[in-house]
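Student: fold the following and give me the result.
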Amino acid sequence: MIYYGGEEFYKSFKQAEQEKKNIVTSTYKDEFGTWITVLSPITNSSGKVVAILGVDIDASAIYIYQKRLIVALAVAFTILFTFIIVIQDWGLRRLMSPLGELVEGIQAVSQGKFDVKLTYEDDSELGNVHTRFNEMTERLQQLFQQVSATKEQLNVETNFNHSKDGIAKAIDELEVIMEKTRMQKELQRAEKMNAIGQLAASVAHEIRNPMTVVKGFLQLFQDNTKLSNTELSYIHLMINEMDRAEAIIHDYLSLAKPDVHQHRFINCLECITSLVDLLSSYALLTNNILIELDAKEEMYVRGSRNELNQILLNIMKNGIEAMRAGGTLRVGLYKREGQVHIQIEDTGIGMTSEQVNRLGTAFYSLKEKGTGIGLMVSYQLVEQMNGRIEVESIPGKGSTFTLIFPSYD
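Tutor: From the prediction side, this is the model:
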C-alpha cells in the first residue's frame, strides 16, 4: 500500500537517508493513530542507501503507561504525606503535652498557687525544665510560708488592692514586712543610741573631773628634776594614757551631745584636700602609706564642716591603721545621679561580710585598743546630714567606704 506520512515522518526519513544512521522520530499523529517510528537505512556493498526499514511503535500505549505511573506516584505521595502528617501530629502532641503542663504550672504560680507539681519526667531537656520548675515552686512555697509566719509575728496589717493576687500580692506583703523590719531596726538603733548617750553623759561627767586632777598632778611630777629617766618615762606613759582616755570620753560626749550646729553649705573639695594634706605626712611616717587624691570638681553638701571633717578623719585614719605593711589610701570625690559620693579606699586587711554588718555599733572595733565609738559617731553624723555610708570589703585585699550625701549646687 502507499503510505502518505506526515511532515515529521518524512523529515526523519530524509535525515536517515542522508546521514545513513538510525533516526527516531518524535511522537506524531496520522490517520491510523499516534506513533513513534524508528528508521534504519539499508545500504549495498558500495554504501548506497537502497532501502529504509521503518518500525512503528504505538505511542498511545506509552501515554497510558505514563498516566498509570502518574496515578501511582500520586497515590504513593498521598499515602506518604498522610503518614508524615500522622507522625508529625503524634510528635507534636507528645511535645506539646508537657509544654502545656508547664504553661498551666506557670499560670498557677502567677496566681499564687505554689503547691503545683509537674508530672512529666524524663532525661530530655524538657524533663530537666520540669524538674527545675518543681524545685522553684517548692522554694517559693517555703519562702512565702516564712513570709506569712513573719507577718503574723510582726502583726503586719496589709490593705492592698483586691485585684492583685498571687505573686504580686505576696511581693507587696514582703515589701511591707521589709519596711517594717527596717523601721524597727532604726527604732532599736535610735533607742540604743539614746541609752548610750545618756549613759555616756553621766559617766563622762563623773570621770572627767577626777581624771583632770590626776593628769594635773602627773604633769607637776613630770617637771620634777629629781626623778630618774625611768620614772619620767612612766609618768609620760601615764599622761599619754590619760590623753587617750580623754579622747574616748570626748567620743562618748559626742553621742550624748545634741546637734546644735547650724547647717551650712560645705565645699567638699576644700575639706578633702585639707585633710589629705594634713594626713599625708602622718600616713607616710606611720606605715609608709601613700595617699592618692582624685578630686577636681567643687561639690557642695549641707551640714557642719567640723562634723564632716570629723567623719572623714575617722574613716581615713581607720584606713591608714588597717594597712599595717604599707599600701595606698585612695580618696575620691564624684557626683552620681545628683548625689555627692566621697570614696575612701584602702589596701589593708579587709573585713568579712559579718564584720561589715557590725560596723557602727557600740563597742565593736577591729583595732586592738579601739572602742568603736569613733565610727559609731561617724554613722550618726552622716545620718544627721541626710546621708548614708556604704561599705565594700574583701578580706586580705582592702575596704572601700563610700559616703553619699544629697548634692547642693
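Student: contacts, neighbours, all on C-alpha from now
Tutor: Fine.
Student: isn't there a strand covering F405?
Tutor: Yes - F405: assigned to a strand according to DSSP: H, G, I helix; E, B strand; the rest coil.
Student: for it, give its distance to G127.
Tutor: Distance, F405 to G127, using CA to CA, to the nearest Å: 51 Å.
Student: which one of these two has more residues nearby?
Tutor: Neighbours were counted for F405 and for G127 using other CA atoms under 10 Å; F405 has more, 23 against 16.
Student: the residue lying closest to that one once chain neighbours are set aside: how many residues sit nearby?
Tutor: The shortest distance from F405 to any non-neighbouring residue, by CA to CA, 6 or more residues apart in numbering, is to G387 (4.4 Å). G387 has 18 neighbours, counted by other CA under 10 Å.
Student: another sequence for comparison is provided below:
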Amino acid sequence: MAEHPNMEQNKSLKKNLQWLMALRVIITTFLLGATAYIQIRERYLYLFPSLDYIYIFISFTYFLTIVYGFLLSKIKNLRAMAYQQILGDVVLTTILIYITGGTESIFSFVYLFSVISASMILYRRGGLIVASMSTILFGLLLNLEYYGVLIPLGRKGIEYTVHDAHYFFYLLGMNMAAFYLVAILSSHISQRLKEVEAELERKKIDYSKLEALYRDIVENVESGLISLDRDGHIGFLNKAGEDILGYRFDELYKESVSKIFPWIDLKRKGQLRGEAIFKKKDGKDIFLGFSISPSRDIGGKVMVFQDITKVKEMEEQVMRSEKLAAIGELAAGIAHEIRNPIASISGSTEILKEELGGSNHLKPLMDIILREADRLNRLVTDFLQFSKPALPQKEVFPLKDLINETLLSLRGNPDWNQDVKVEVQIPNSLSLYGDSGQLRQVFLNLFLNAVQAMPHGGILHISALNRDGLVEVSVQDTGLGIPQEIKGKIFDPFFTTKENGTGLGLTIVHQIIKNHQGEIQVKSEFARGTKVTLRLLSPH
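Tutor: As a prediction, the model looks like this:
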C-alpha cells in the first residue's frame, strides 16, 4: 500500500534536516578549526580576537545542533523547524562575521550555505526569505560598524582602517546580489530536481505495476515457459510449466536443458519449433509442442511449450474416422453382394440335405457347409454393423449388472482362461445411459482381449466411478501389453495380431463408444499390461 503524500513529504523533509545538521557541524568545525590553526601558526594574516570566542562559538553551535536533533523527533511541523534552523544559521553566520572582523571578515560567503539550504529544502520562497534575512542582518551589521555603534571583536584595542560609505554600500550590494542570485538559481535547480524526482517516482510506480502485471501474466498463462542462459541452463520455470512437466522449479533450476529435453539442439540458430514425446516425473508420456527463440534481454533463449496430447488424440480420432468412413462404404457394398450368395448356398444345402435323407454319407459335409456359411454370415453382419451401425436405443440401466452378465457369458467362451482372476469395483448405485446391447458387446470385446493377453493367467481389474458428470469405466489387465509400434493401429479396421481375428472387434468398440458421445483411451506398457478407459454419459 502506498504511503500518504504528507507522510512522504515529512519523511523527505526530516531526512533533509538531518543532512542540514550534519553539514552545519562539518562546515563550522572545518572553517573555524582552520581559522584557529591559521591564527596560531600565521597570526599576521588575520586580526582575530582571543580564541575563547571561537571556542564558545563552536561549543554553542554543537549544543544547538544537539538540541535540534533532539527536537527533530518531537516536533510535527518540520517545515517550521526548517525555517527556524536555517534562519538560526543566518544569525550564527552574522555572529561569526562579527567576532572575526566585521567588514574585514572572510566569512560572509557562509551566508550562501544557508541560502542554498533554504532553496533546496524550502524551495524558491524559502530561498528568497533567507536571502532577504541575510541581506538585512549583514546590512545591519555594516551600518552599526559604520556608525561606530558596534566595533568587531577582532578590532578592539588595535588600529584598523576606517572605510567610507561607498565601500560599505559596495560590500552590501555585492553580497546582496550574490544572495538573491544564488537563491534564484539554487531554487530553480531544486524545483527541477523535485519535478524529476516526482516523475521518477511516478515511473517507478508504473514499472512496479508493469512488473506485477508481467509476473501475473507469466504465472497464469496456460503455456509452459522456460528461460535459458547462454550455456543452456534453466533459470526460470512458470507454474503452468511445473504442472505440464510434473517437476518443481527448484528441481530443474540450473539443470541443463539437454538433460531434461534430450531432443533439443541449442546449437541451431534462430527459432526452433517442433513436437516430441516427454516422460513426466511420474513416468507418464505426453506430447509436447515447443518453440525456442533467442532472447535479447537475458542473453539466452526462451522456450514456450504446451501439452498437446489431447490434440494428438483428436487428430488420431479424426484420421481413424476418415479411414472408417472410407472402408465402411466399401465394406457395406461388398457385404451386401456376399450376403445374397451365402443365403442361396445355405438354402440350397438345406434342400439337398432334406431330399437325400438323414442316412446319407454326405450329411457331415453339408453340416460343415451350413456351419461355415453361418460363420461367414456373422462376419458379414459384423461388416454391416461396422459400415452402417445401428443407432443406439438408449436407456438407463445399472452398470454393475451389465458387467456381471457380460462376465458370465465370457466364462462360457472357449478362450476363457481359468487362471485369470477377476476384480470388480463398481458401486451398486452407478448407472449408465446408453444401449445396453451395444455396450455389452463393447465390454465383451474388451474383456476377451484382456483375457487373451494373459495366456498364463493374471488379474482383470474392472472399476468405475462418476467423475465430472461422466461415468468412467476402466478395464485393466496384467498381460503382455501392446508394443509401441502398433499402438496407434489397434482401432484401424481389419488390423489384428490374432491368428483367427477379423480386425473389427476394437473398431466396432470405438464406433459404438463414439455413437454414445463417449471417449475411449488406451494406455499400455509392453510386458506390463494395458488399461482401457471409457468415458460415457451419466443418466444424471
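Student: superposed, what's their TM-score?
Tutor: Here the superposed chains carry a TM-score of 0.55, computed using TM-score structural alignment, normalised by the length of the first structure; 272 aligned residues with a CA RMSD of 4.0 Å.
Student: map E197 of the second structure onto the first structure.
Tutor: Aligned by TM-score structural alignment, E197 of the second structure pairs with nothing in the first structure.
Student: hang on, I meant L324 of the second structure
Tutor: Checking TM-score structural alignment: L324 of the second structure goes with M193.
Student: which residues are in contact with the closest residue to that match other than its chain neighbours?
Tutor: Distances taken as CA to CA, 6+ apart put L255 closest to M193 of the first structure, at 7.3 Å, once the chain neighbours are dropped. Neighbouring residues of L255 of the first structure by CA atoms under 8 Å, 6 or more residues apart in numbering: 193, 196-197, 200, 377.
Student: looking at those residues, state which has the most neighbours.
Tutor: V377 (24 neighbours).
Student: and that one, how far from F133 of the first structure?
Tutor: 49 Å.
Student: if I read this right, the residue nearest to F405 of the first structure contacts P406, doesn't it?
Tutor: Yes - shown here, G387 of the first structure and P406 form a contact pair, counting by CA atoms under 8 Å, at 6.8 Å.
Student: need the residues touching each of those two.
Tutor: Residues touching both G387 of the first structure and P406 by CA under 8 Å, 6+ apart: none at all.
Student: re the thing from before, which helix or strand contains the match of L324 of the second structure?
Tutor: According to DSSP states H and E, M193 of the first structure maps onto helix 167-222.
Student: aligned to F405 of the first structure, what sits in the second structure?
Tutor: Checking TM-score structural alignment: F405 of the first structure goes with L536.
Student: any idea how far R467 of the second structure is from that match?
Tutor: 10 Å.
Student: and the residue nearest the centre of the second structure, which helix or strand is it part of?
Tutor: Most central in the second structure under CA atoms, centre = their mean is E219, positioned 1.8 Å from the mean C-alpha point. Assigned by DSSP H and E, E219 of the second structure belongs to helix 165-220.
Student: what helices or strands is that helix leaning on?
Tutor: helix 110-146, helix 239-245 (3 or more CA pairs under 8 Å, 6 or more residues apart in numbering; DSSP states H and E).
Student: which ones are touching the aligned residue in the first structure for I403 of the second structure?
Tutor: Applying TM-score structural alignment, one finds that I403 of the second structure aligns to I272 in the first structure. Contact analysis of I272 of the first structure by CA under 8 Å, 6+ apart lists L312.
Student: just the buried residues of the helix or strand containing I272 of the first structure, please?
Tutor: Per DSSP H and E: I272 of the first structure is located in helix 268-287. Buried residues in helix 268-287 of the first structure, counted by 16 or more other CA atoms under 10 Å: 268-269, 272, 276, 279-280, 282-284, 287.
Student: now swap in stretch 370-389 of the second structure and tell me
Tutor: Across stretch 370-389 of the second structure, burial judged by 16+ other CA under 10 Å covers 370, 373, 377, 379-387.
Student: so what's the gap between it and the chain middle?
Tutor: 58 Å (CA atoms, centre = their mean, to the nearest Å).
Student: and if you look at stretch 416-434 of the second structure?
Tutor: Per CA atoms, centre = their mean, the centroid offset for stretch 416-434 of the second structure relative to its chain is 44 Å.
Student: returning to what we had before: relative orientation of the helix holding E219 of the second structure and helix 110-146 in degrees?
Tutor: 160 degrees (axes from the mean of the first three to the mean of the last three CA atoms, to 10 degrees).
Student: following helix 165-220 of the second structure, which helix or strand comes up?
Tutor: strand 224-228.
Student: packing partners of that following strand?
Tutor: Using 3+ CA pairs under 8 Å, 6+ apart, the elements in contact with strand 224-228 of the second structure are strand 234-237, helix 239-245, strand 301-307.
Student: export the ones you listed to CSV and tack on mean neighbour count and distance to D89 of the second structure?
Tutor: Output for those, formatted as CSV (neighbours: other CA atoms under 10 Å; distance: least, CA to CA, whole Å):
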stretch, mean neighbour count, distance to D89 of the second structure
strand 234-237, 20, 56
helix 239-245, 19, 60
strand 301-307, 21, 60
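Student: for those, which one sits closest to E8 of the second structure?
Tutor: strand 234-237 (36.0 Å; CA to CA).
Student: need the residues that contact that closest one.
Tutor: 224-229, 249, 252-257.
Student: go again with 6 Å.
Tutor: 225-228, 249, 253-255 (CA atoms under 6 Å, 6 or more residues apart in numbering).
Student: can you tell me how far S132 of the second structure is from L78 of the second structure?
Tutor: As for S132 of the second structure, its distance to L78 of the second structure is 22 Å (criterion: CA to CA).
Student: what is the burial count for the closest residue to L237 of the second structure other than its chain neighbours?
Tutor: Residue nearest to L237 of the second structure in three dimensions, not counting chain neighbours: I226, with 4.7 Å by CA to CA, 6+ apart. Residues near I226 of the second structure, counting by other CA under 10 Å, number 20.
Student: same check on E17 of the first structure?
Tutor: 21.
Student: same deal with A453 of the second structure?
Tutor: Count around A453 of the second structure with other CA under 10 Å applied: 20.
Student: what is the aligned counterpart of it in the first structure?
Tutor: When the first structure is aligned by TM-score structural alignment, A453 of the second structure is paired with A322.
Student: that match against G350, yeah?
Tutor: No - counting by CA atoms under 6 Å, A322 of the first structure does not reach G350; the two are 7.7 Å apart.
Student: what residues of stretch 324-344 of the first structure count as buried?
Tutor: 326-335, 339-344.
Student: that's all I had, so thanks and see you.
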